[in-house]
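Novice: here is a sequence together with a model predicted from it:
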Amino acid sequence: MVEVFKTNVQNHSDAERLVAELSKKNSILKINFDLNDCDNVLRIEAKKINPLEIIELMNSKGFQCEVIL
């Protein structure tokens, strides 16, 4: 399963910190940010994804995040 999010993450150090935090979730297989995309895309591949959980984690770290449909 793959979920794609629009974020306001601007730099690679923040992206790396968030990847480390998100990687703690057992079901996540692959995470990457595309900061060259106008939506600063966060793409997550996992066995099971709860988008609200990802959004809440991102918000708790001070970042905006929403699912791209």
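Specialist: All right, it came through fine.
Novice: going by C-alpha atoms from here, please, whenever you check contacts or count neighbours.
Specialist: Noted.
Novice: excluding chain neighbours, what is closest to the residue nearest to the spatial centre of the chain?
Specialist: Closest residue to the average C-alpha location of the chain: L42 at 4.2 Å, with C-alpha atoms, centre = their mean. Of all residues not flanking L42 in the chain, F33 sits nearest, at 4.5 Å (C-alpha to C-alpha, 6 or more residues apart in numbering).
Novice: then this one, side by side with the first:
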Amino acid sequence: MVEVFKTNVQEADEAHSIIQRLLEHFPDYLINFDLEDCDKILRIKGEKIDSEKVCKIVGQTNADCSVL
């Protein structure tokens, strides 16, 4: 399963930090950002992705996150 999220993450360092935080909760997920995309895409691949929890964790970093 692949889930795609729209974010407002601008910097690679911020994206890396968010990925590390997400991997603490979801170590089996494959996670990446596409900061070149106008929607600053966060893409997660894994089984049974908990979109609400992902958005909550990203939100704790003061970044916006919503499912596309």
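Specialist: Perfect, thanks for sending it. Please read these numbers as outputs of a predicted model, since none were measured by experiment.
Novice: kindly provide the TM-score of these chains.
Specialist: The TM-score (TM-score structural alignment, normalised by the length of the second structure) is 0.93; 68 aligned residues with a C-alpha RMSD of 1.1 Å.
Novice: ok, back up a step: the residue nearest to L42 of the first structure: neighbour count?
Specialist: Residues near F33 of the first structure, counting by other C-alpha atoms under 10 Å, number 22.
Novice: likewise F5 of the second structure?
Specialist: Counted with other C-alpha under 10 Å, F5 of the second structure comes out at 19.
Novice: check N36 of the first structure too.
Specialist: 9.
Novice: can you tell me the helix or strand for the residue nearest to L42 of the first structure?
Specialist: Using DSSP states H and E, F33 of the first structure maps to strand 28-34.
Novice: average offset between that strand and the second structure?
Specialist: With mean C-alpha distance after the TM-score superposition for the first structure, strand 28-34 of the first structure departs from the second structure by a mean of 1.0 Å once superposed.
Novice: tell me which residues touch the aligned partner of E3 of the first structure in the second structure, please.
Specialist: In the second structure, the residue matched to E3 of the first structure (TM-score structural alignment) is E3. Taking C-alpha atoms under 8 Å, 6 or more residues apart in numbering, we find E3 of the second structure in contact with 43-45, 49, 51, 67.
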